[in-house]
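1. for reference, the sequence and a predicted model appear below.
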Amino acid sequence: MSQPTVVLVHGAFADASSYGPVIRQLLGEGIRVLAPAVPNRGLNDDAAAVSAVLATVESPVVLVGHSYGCAVATVAGIADNVKSLVYLAGFVPDAGEALGELQDRFAPSDLATALVPTPIAGGVDLTVDVEKFPAVFAADVDASTAAVLAVTQRPLSGAAFGDPAGAAAWRTKPAWGVVAAQDHAINPDVQRYGYQRAGVSAIEVDSSHLVMFAQPTVVSDLIRKAVTSVTE
């Protein structure tokens, strides 16, 4: 089997640069990486955008998601060339389940009171209050890095929380995951529930939501484990 390609799916309020520390480690080990832009317009539309990228990859794929990107990966991961999934501090819905429905089973996180709505044609875009962003997303990340991330957010359509997942790749694909135990953006219990239901082989780390910045080596090691499982 050919060497897998790691495809990294970023979350809401972020772009692909949120994987920067992890990408550097993976590339340094000779692992092929793609980190496409996700439109953040709606769960199934975003999954379709990622699926279009996956269709261009000739090698087996390890599909990695962070946060909202975990849900996107869950839907897009049904692609034939996706051989395993890695979930980082994220939502893992079942087919037909919306993220708002999943979240509402548990206590709200601090994100609920940090969102800033901006009306747009046909709906609402959501961002995170710049002043609250570091505490909600990046309490254990270098302050200057958190400040840059706060002012370079990629908005998420409010409709994304009500969009039922069109598929659940974890039903047929092996998966690994990281629970960020100090997450103030997605309640860690939401992560634990989704992972347990999906049979994810999960670890917990004492990390904020931005586990790729706070614990990049842990994340890289887990991705490498998924890559190894595909090549064995």
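-> Structure's in. What do you need? It should be emphasised that the depicted structure is a prediction, and the values quoted were computed from it without experimental measurement.
2. CA atoms for contacts and neighbours, from now on please.
-> OK.
3. and the strands in this structure?
-> 5-9, 32-34, 61-66, 82-88, 115-120, 123-128, 156-157, 175-180, 201-205 (DSSP state E).
4. another structure for you, compare them:
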Amino acid sequence: MRAQQPTVVLVHGAFADASNWNGVVDRLRTRGYPVVAAANPLRGLAADSDYVRQLLTSIDGPVVLGGHSYGGSVISTAARGLDHVRALVFAAAFLPEAGESAVALSARFPGSTLAETLRPVPVTLPDGSPGTDLYIDQARFHQQFAADVPEDTAAVMAATQRPVTETALAEAAGEPAWRDISSWVLVPTADRTVPPRLQTFLAERAGATARTVDASHAVSVSRPDEVARLIDEAARATGRRSTS
């Protein structure tokens, strides 16, 4: 008999919301997995990670935790020391080492054209201090973020994107959970936001199982079958280990 199905928790990144996981959620539920697509606040790395960590601690039984883009930085921190998180799955995502930020990592290898598409909006942060929200210019969203997604779908994604604070992308990560938790990485080879060379480097550094797919940064939208398949692979592999 197969071990208890883990709950799959999915964490979106910047310029997205939880609906970007819809196709993946449908496929995982068909396979029998309970799924939660978290609403990542995108306000600051430590705060976002604490928020997701609280969600994780509310879930009974094993968890497979997935993150997209900046969501990879969040899950790397949120899962630290949580024994019931059995696997981490990174899709077009960051796997930061302690002290690294998404901004610094993006500049490590060429290939990202994100900076030139950003539209800054001055805001007041929850603590009353001045800050900056970042959006991708809607006219450039399709090519930058979701080039292999139908134009009408990309237009809706652009209109409903969630902004990330500038400080969140520049905030240094803490000790990473991928040191202690088995990890899988899906690298979209046509990613214009997180350079594929960077993703491959991060996967190798973390000792993760890596796969590639011909897709844009919005891989969870354009290639949900591949994302769900990798999550299922991670769940099955760690499920076998936990029952052996």
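-> Nice, thanks for sending it over. Bear in mind the structure is a predicted one, so any value in this text is a computation, not a measurement.
5. out of the strands of structure 1, nearest to Ala150 of structure 1?
-> Closest approach to Ala150 of structure 1 among those (Cα to Cα): strand 123-128, 7.7 Å.
6. can you tell me the centre-most residue of structure 1?
-> For structure 1, His66 is the residue whose C-alpha lies nearest the centre (Cα atoms, centre = their mean; 1.7 Å).
7. map that residue onto structure 2.
-> Here His66 of structure 1 is matched to His68 in structure 2, going by TM-score structural alignment.
8. isn't its match right next to Gly13, touching?
-> Yes - using Cα atoms under 8 Å, His68 of structure 2 is in contact with Gly13, at 5.3 Å.
9. so who does whatever residue of structure 1 lines up with Ala102 of structure 2 touch?
-> Using TM-score structural alignment as the criterion, Ala102 of structure 2 maps onto Leu99 of structure 1. Applying Cα atoms under 8 Å, 6 or more residues apart in numbering, we find Leu99 of structure 1 in contact with Phe91, Pro93, Ala160, Phe161, Gly162, Asp163, Pro164.
10. rerun at 10 Å
-> Shown in contact with Leu99 of structure 1 (Cα atoms under 10 Å, 6 or more residues apart in numbering): Leu43, Tyr68, Ala71, Phe91, Val92, Pro93, Ala160, Phe161, Gly162, Asp163, Pro164, Ala165.
11. again with Tyr33 of structure 2
-> Listed by Cα under 10 Å, 6+ apart, the contact set of Tyr33 of structure 2 reads Gln4, Gln5, Pro6, Thr7, Val8, Val25, Asp26, Arg27, Val64, Asp232, Ala235.
12. circling back: looking at the strands of structure 1, which is nearest to Leu149 of structure 1?
-> The closest of the strands of structure 1 to Leu149 of structure 1 is strand 123-128. By Cα to Cα, the value is 10.6 Å.
13. so which bits of the closest one are buried?
-> In terms of neighbour count (16 or more other Cα atoms under 10 Å), strand 123-128 of structure 1 has its buried residues at Asp125, Leu126, Thr127, Val128.
14. for Arg192 of structure 1, which non-adjacent residue is spatially closest?
-> Nearest in space to Arg192 of structure 1, with sequence neighbours left out and distances taken as Cα to Cα, 6 or more residues apart in numbering, is Val179 at 6.7 Å.
15. which residue lines up with the one you found in structure 2?
-> Match for Val179 of structure 1 (TM-score structural alignment): Val187.
16. what's the answer for Thr56 of structure 1, then?
-> Thr56 of structure 1 maps onto Ser58 in structure 2, by TM-score structural alignment.
17. contacts only, for that match.
-> By Cα under 10 Å, 6+ apart, Ser58 of structure 2 lies in contact with nothing.
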